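>>> build me a model from this:
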Amino acid sequence: MKNNITILISLFIALNSFSQNISTEVLNKTKIVGKNLIQQKDIVANEFVFNERIYRSYVDSLTGYATLQLRKLSKNGKVLSLKGLVVVYDLKNKSVKWTKKIDYSMSSIQQYGDILILSKGNKIIRLNIENGDPMWDIKNDLYYVNINKKIGVGYAYNGLTGSIHTLEGINLNTGESLWQKELKRDYGWNKIIKTDASNLLIVAGGMHSLNIETGSGWDYETKTGKKDYTETIAKNVGGLVLGALTGTYVVSSGSNLVRDVLSNTIMDSTNIYMASKEKLACINKSDGTVTWSYQLPDESTSKSSLIVRDSSLVLINKGYAFWRDKTIDFGDPFILEVNKLTGAEIAFKNLMEKDNPIVDYKVKNDSLLLLFGDKITCFSLQDKAIKYTKTFDSETYGNLTFFSGDRLYTKNTDPELHYNLLSDSTHYFVQTSKGKTLKLDKDFNELKTFDFDNLYLIQNTINGHKFINQDNSTIILDSNNKPIGELSLSFYFRIINNTIYETNENSLLEIDLNQLLNTDNSDEF
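Below is the predicted model of the structure:
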């Protein structure tokens, strides 16, 4: 009896920022959001209008429920209210399941399928998706969830004097601990790679294999950042905001931590290849033993990219790293090539670019094209030397930011209104910080300049149809790049089981793609 009372009191305290059900109204209506250009028919959406702005949303295709986090925005559009609502809405039956108040300064909500997790301080609480009632609570901080197996992985809270590196597997149905192991997070978590239904590779202070059911696995430890690097942070405090092209999932640790000093991961049937701040290594996939390693220069090594060239590995050291959500100058750009089987050095080239990092690269035959903020350098992978460099005036173009073209479309001027991919084998396309896309010849001479705002970015592909977007307009192309439909949608919609979901201010749109694609295939993105 005492234990039951203790649990009830604990849950009451934990939920003091997540109040009981309150009533709310949702307006249901239909809205014309586009046109089927083949049949010349309107495309109609179900629109669900809530009484406050939608801050975040999640749609579970299995239950058909949408979880909406509502949060007001200040009149100047810059400050979010600390208080709001969580609404679970039944899209099929068009009814509110439950609604509760939430204080975002103390709590947050995450959802994984039908698993709804409330986080508050050092505690996580699973809420019943049907009624919002608490099912269990534990002191943990989830880092990963496997929806199918109903297993979570996170760090157990062991008190102020306990270890902060105790990783724990959690049965998400009961909240019970499945296993515990030590996995250091001094440099944060950089990446999670799912290798099969039960196993992960975790890149965090090295690389770790993990069976989420048993906690077993090997550990390869190395430095993937630098702690308390105050001098570099102060120097770079005005650094560029982290771009969307990094594709890296990071949980940072410590206000003075310089992180993500590592490369991408390359795997073959036997080995894993990865560079850290300390070394480039070949790691055996089965047991984590190091087959070979190459010691990297301590003061120069930074964020890097690793590519395979026949029997060799080429490391592109970029000369930057991350602090919080900013890029900072860190290390120096260099090119390293080693033998893939032995790790023996083939070539090393310091590019002599202090505080001028490589922002992007592209491989073209035997050439490695390196994009800096102010120039493009062509490095010969065959001769191991710089072939030529082209400088661009920053006053005219701004900073060069990335190679574009592979995801960009432009409208053709012919009567059919076809759209063409802004990419071909004979030209290069480069994006600039002034919103320009430069078309360059093989010697990087400018041939044409496009205004980025007039180009279309591919958002998704389904059943051979491409969804390309410009501002709040989405065009659907067939396999011949001919437009078959148009929708008034931003870039940030989601496609789940042939249905589009998009939130805009205080409304959620639901669009059945069978109005356009005439297919019953179910593909989830």
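>>> CA only for contacts and neighbour counts going forward, please
Will do.
>>> which is the next helix or strand following the longest helix belonging to the chain?
If you go by DSSP state H, the chain has its longest helix at helix 2-14. Moving toward the C-terminus from helix 2-14, the next helix or strand (DSSP states H and E) is strand 18-21.
>>> now do the buried residues in the longest helix of the chain.
Residues L11, A14 are the ones in helix 2-14 that count as buried (16 or more other C-alpha atoms under 10 Å).
>>> here is the second sequence; please produce its structure so I can put it next to the first one:
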Amino acid sequence: MKYFFIFSLFVCLTFTVLGQTQMNYYKSFVKDLGISATSIKTITAKTYSLSSPLYDYQSDTASNQLIFSTRKKDPSGRLYINKGFIAGLNCATDSINWLYESLRFDLNLTGDFLLFSNDAKTSRYDKKHGFEVYDFKDRVVYAIPRNSSGLTYEDPKKPDELTCISLLNGTVNWSASISHKEDWMDVKYLNDTTIIIAANGLHAININTGLIWSHALVTAEKNQKSLVYSVVNKSNVQKVNASYKTTKEDNLLTHLGSNILIDGDVIYFGSKEKIIAVKATGELLWELDLKELPISKMILTKSGSAITLINLGLSQFKDNYVLYGKPFVMNIDGATGKINSQSKFTSSESLIDFLPQKQSYLLADKKNIIQTNSNNESFENLIPLDDHKYGRFVEFINGDEYFVEKEGYYVPLNFINDNVVYFKTENNKVYGVDKVDVQYEYHYTELFKRDKVYKDKTVIFNYKNTYVINKNFELLATLNLVEQSIVMKNKIYFFGGKMLYIVDLDDL
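Alright, predicted model coming up:
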């Protein structure tokens, strides 16, 4: 009886201390968040006040958890410091399953494995309970859930040796000579077992056995002059390829190349000095010399038998885009590598944004919107932007993602006319161009951007509120917040700074 009492007391004290410890990191309460448009009832949300701002998050349907990390900032509020915590939120009960202090904040859920990383190291954690299970020697650059492995540069004595390790216990599966010096520009699966990597060249690896073939290329250079930072739309540029930081160099201009373009059993890739076309076996079909051209970050696309190269006039320096080279468009025969045509971006202004169309690309600087022609062979001026009439260009607006209120209904801009190109200018106006004429004009504050879709409900927001509408574009609810969000089953989780709000979408 005495031992049972001591054990019971120990368990009680353990959970009391754990509860008090967790209370230092968050507080939970219920908060009024908005109002229903159909029943005039108040919408409430379970709310968490966190001790440090949200840094990264991901939903895990297997464990029914929302896993996230928080990270403190310095007194200026601009820079992150290495202090925070990681946690798992039970999405059935909306309670914290586990919470631990951490020095690693970059989250990667891959298959059954939960990884957290910083710039130097990656560790694997138990998904159910959150504790650290295995500490890898270096940062896992790329995880491969299909065979529970990860790619890393773990041997400091062999900095250009890529190692494939087991995510279970760190066992080395294979090694290959693939340099880390120029960052990975892109990664694509060729099939279930073959990955193509653009990293200081173009490489094919079998995820189980290692390197299949390799072509050395240049995709970066050391910076030797002053730089001009670009105001290009970063989110659009980042969609071009799936890049991964690997270089330790601090003074390097990277991303002097293209995305990986796969067409059947042929792989195309553009580097600083050449474009190559390679068969899946590694056989070089052709190469096109680009040394005399102002090459920079590029987009490769294919239409029919032709390859289109759009040179963006950008490079990446650390975490920023800088002006490099000059924009141009080139049309290339996909079978032979022969240049069909080439056209310069004649504007003296630097590129701000670009937008893929069905048969062409739109590019814009602050004074002009320019379109590649139907064969992507040259540029055509779509509309000049008079400073007094329109204001200077800021960004393209996706007509499927932005909504406007019309007679009580919230409809996408493209619902009205899907042949329109929308763009925003510095005067906070949004204009719609049909062919070459401006047909639509809105103030940016009139518009709502699509956030999430759940069953027949769509979540949209503007500068001050979030709205939930149904499939008929009718308003269901208004929420008094504007935050990033994630949908997990029937609930939407809003993260804003140090706050987390949970709303049941089935109740709206």
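>>> all helices for structure 2, in order.
Going by DSSP H, structure 2 shows helices at 2-23, 234-238, 413-416.
>>> so which of these is the most packed in?
Across those, the average number of neighbours (mean count of other C-alpha atoms under 10 Å) peaks for helix 413-416, which reaches a mean of 16.
>>> any idea how far F403 of structure 2 is from K455 of structure 2?
18 Å (C-alpha to C-alpha, to the nearest Å).
>>> so which of the two has more stuff around it?
With neighbours defined as other C-alpha atoms under 10 Å, K455 of structure 2 and F403 compare such that F403 has more, 24 against 10.
>>> can you tell me the closest non-neighbouring residue to that one?
Nearest residue to F403 of structure 2, sequence neighbours excluded (C-alpha to C-alpha, 6 or more residues apart in numbering): P412, at 4.1 Å.
>>> tell me the contacts of S253 of structure 1?
R185, D186, Y187, G188 (C-alpha atoms under 8 Å, 6 or more residues apart in numbering).
>>> can you tell me which of these has the most neighbours?
Highest neighbour count within these, by other C-alpha under 10 Å: Y187, with 25 neighbours.
>>> my read: that residue touches M207, true?
No - contact criterion C-alpha atoms under 8 Å: Y187 of structure 1 and M207 do not qualify, at 11.9 Å.
>>> got the contact list for the longest helix of structure 1?
So helix 2-14 of structure 1 is contacted by K120, K123, P134, D137 (C-alpha under 8 Å, 6+ apart).
>>> at 7 Å instead, please
K120 (C-alpha atoms under 7 Å, 6 or more residues apart in numbering).
>>> roughly how far out does that helix sit from the chain middle?
37 Å (C-alpha atoms, centre = their mean, to the nearest Å).
>>> got it, and stretch 68-86 of structure 2?
Counting by C-alpha atoms, centre = their mean, stretch 68-86 of structure 2 comes out at 21 Å from the chain centroid.
>>> how far does that stretch stretch from one end to the other?
First-to-last residue span, stretch 68-86 of structure 2, C-alpha to C-alpha: 6 Å.
>>> tally of neighbours for A220 of structure 2?
Other residues close to A220 of structure 2 by other C-alpha under 10 Å number 23.
>>> how near is it to E273 of structure 2?
Counting by C-alpha to C-alpha, the gap from A220 of structure 2 to E273 of structure 2 is 10 Å.
>>> now do I416 of structure 2
Going from I416 of structure 2 to E273 of structure 2 by C-alpha to C-alpha gives 45 Å.
>>> nearest spatial neighbour of V232 of structure 2, skipping sequence neighbours?
Leaving aside its sequence neighbours, V232 of structure 2 sits nearest to I352 (C-alpha to C-alpha, 6+ apart; 4.0 Å).
>>> got the contact list for G34 of structure 2?
T42, I43, T478, L479, N480.
>>> what sits against the last one?
With contacts defined as C-alpha under 7 Å, 6+ apart, N480 of structure 2 is in contact with L33, G34, N465, T466.
>>> filter the residues you listed to the buried ones?
L33, G34, T466.
>>> between the residues you listed, which is nearest Y244 of structure 2?
T466 (33.3 Å; C-alpha to C-alpha).
>>> once you drop chain neighbours, what's closest to that closest one?
Nearest one to T466 of structure 2, counting by C-alpha to C-alpha, 6+ apart, is L479 at 5.0 Å.
>>> any idea how far the corresponding residue of structure 2 for I328 of structure 1 is from I295 of structure 2?
Mapped onto structure 2 by TM-score structural alignment, I328 of structure 1 lines up with V322. Here the criterion is C-alpha to C-alpha. By it, V322 of structure 2 lies 13 Å from I295 of structure 2.
>>> neighbour count winner among the two?
I295 (27 against 19).
>>> counterpart of the more buried one over in structure 1?
Checking TM-score structural alignment: I295 of structure 2 goes with T301.
>>> count of residues packed around the residue mapped onto W174 of structure 2 from structure 1?
Matched to structure 1 by TM-score structural alignment, W174 of structure 2 sits across from W179. W179 of structure 1 has 16 neighbours, counted by other C-alpha under 10 Å.
>>> from I170 of structure 1, how far out is W179 of structure 1?
Applying C-alpha to C-alpha, the value for W179 of structure 1 to I170 of structure 1 is 8 Å.
>>> what does F12 of structure 1 give?
From F12 of structure 1 to I170 of structure 1 the distance is 22 Å (C-alpha to C-alpha).
>>> what do you get for K184 of structure 1?
With C-alpha to C-alpha as the criterion, K184 of structure 1 and I170 of structure 1 are 18 Å apart.
>>> with neighbour numbers in mind, choose between these two.
Neighbour comparison, K184 of structure 1 and I170: the larger count goes to I170, with 25 against 17 (by other C-alpha under 10 Å).
>>> identify the residue of structure 2 aligned to the more buried one.
In structure 2, I170 of structure 1 lands on I165 (TM-score structural alignment).
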